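*Asks:* This is a predicted model, with the sequence first.
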Amino acid sequence: MAKNEKELEEISTTDKLKAFKTLKDSGLRVEFNGSGVPTVICAGADEIDKTLKNVKKLLKEIRYTGSFGVRAPRKTDMIGTEESLEAAEEVAEELTEKNEEMETLTA
């Protein structure tokens, strides 16, 4: 067990940053959680298995043996979907129209 603990201690911040950069460069959405573990945010919960396989493959190529994570998006992640972007555009148009009406009334 001591050997295993020593190997974990040898994983440096540089290795984690290298893993983070590799994942980010491959087009994945990546974050560091509170403990400094690179965590990939996949598009949905149904894609976790597929994303996990890809992440393992990428990290194996760079010989990264440290911890990493894969998770689905949270409600607070603010990932824009087509529906939410369309809704935001509609709200922006309504606000623009109301502003124009207000300007004509005050003028």
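*Replies:* Noted; the coordinates are in hand.
*Asks:* make it CA atoms for all contacts and neighbour counts henceforth
*Replies:* Fine.
*Asks:* which residues in this protein form strands?
*Replies:* Here the chain has its strands, by DSSP state E, at 29-32, 38-41, 69-71.
*Asks:* got a list of contacts for the first one?
*Replies:* Residues outside strand 29-32 that contact it (C-alpha atoms under 8 Å, 6 or more residues apart in numbering) are 20, 23-24, 38-42.
*Asks:* Apply the buried test to those and list what passes.
*Replies:* Among these, the ones that count as buried by 16 or more other C-alpha atoms under 10 Å are 20, 23, 38-42.
*Asks:* what would these look like in TSV with distance to S84?
*Replies:* Shown next, in TSV, are the buried ones among the contacts of strand 29-32 (distance: C-alpha to C-alpha, whole Å):
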residue	distance to S84
F20	28
L23	26
P38	27
T39	24
V40	22
I41	18
C42	18
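*Asks:* next, the one to line up against it:
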Amino acid sequence: MLDKEGTSESLPEIAPHPITKIAALRSAKGEIYVFYQAQDLSVRVLVLVPGKGWTHQETLVLGSEEVLAGAALAAVAGGWSEARLFYITRQSTIGEVYQPEGGRWTRSKYLISLA
């Protein structure tokens, strides 16, 4: 059941890709972020907000052209109240995106080559 803010205690129904990997983190505010690869190969995130429940929206973190299908995902909460997600790019590098508290997902300018 949704409340007036569009949140719920139950995990929203999603359509993940069959070979998706997931990653999760807990923010300094206690929010839980769950990252996964969707059917279109984009990476999306769901957020559990303490006292409110799961937000019923799948926020786009990475477009399908940016990430390798079935790529491993790793997430950490940063030192400045941000969320960081690491992933394998289609060019076989390790990519990173971050979201400052209340901000937009932004690609890091640093890439690590795997070759």
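*Replies:* Thanks, I have it. The structure displayed is predicted, hence computed values, not measured ones.
*Asks:* Can you pull the TM-score for these?
*Replies:* Scored against TM-score structural alignment, normalised by the length of structure 1, the superposed chains reach a TM-score of 0.29; 52 aligned residues with a C-alpha RMSD of 4.1 Å.
*Asks:* re the thing from before, of the strands of structure 1, which is nearest I48 of structure 1?
*Replies:* Ranking the strands of structure 1 by proximity to I48 of structure 1 (C-alpha to C-alpha) places strand 69-71 first, at 6.7 Å.
*Asks:* List the buried residues in the closest one.
*Replies:* 70-71.
*Asks:* Packing partners of it?
*Replies:* If you count contacts as 3 or more C-alpha pairs under 8 Å, 6 or more residues apart in numbering; DSSP states H and E, strand 69-71 of structure 1 packs onto strand 38-41, helix 48-61.
*Asks:* make it 10 Å
*Replies:* If contacts are counted by 3 or more C-alpha pairs under 10 Å, 6 or more residues apart in numbering; DSSP states H and E, strand 69-71 of structure 1 sits against strand 29-32, strand 38-41, helix 48-61.
*Asks:* Among those, show me which one is buried the most.
*Replies:* Neighbour counts (mean count of other C-alpha atoms under 10 Å) averaged over each of those peak at strand 38-41, with a mean of 22.
*Asks:* now for it, which elements pack on it?
*Replies:* Judged by 3+ C-alpha pairs under 10 Å, 6+ apart, strand 38-41 of structure 1 is in contact with helix 13-25, strand 29-32, helix 48-61, strand 69-71.
*Asks:* which strands and helices sit next to the longest one?
*Replies:* Read it as helix 48-61 of structure 1. helix 13-25, strand 38-41, strand 69-71.
*Asks:* That one vs helix 13-25, what angle?
*Replies:* Put simply, helix 48-61 of structure 1 runs at 130 degrees to helix 13-25, going by axes from the mean of the first three to the mean of the last three C-alpha atoms, to 10 degrees.
*Asks:* follow-up on the earlier one: redo the helices and strands packed on strand 38-41 of structure 1 as a markdown table? Include distance to K98 of structure 1.
*Replies:* Below are these laid out as a markdown table (distance: least, C-alpha to C-alpha, whole Å):
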| stretch | distance to K98 of structure 1 |
| --- | --- |
| helix 13-25 | 41 |
| strand 29-32 | 37 |
| helix 48-61 | 43 |
| strand 69-71 | 41 |
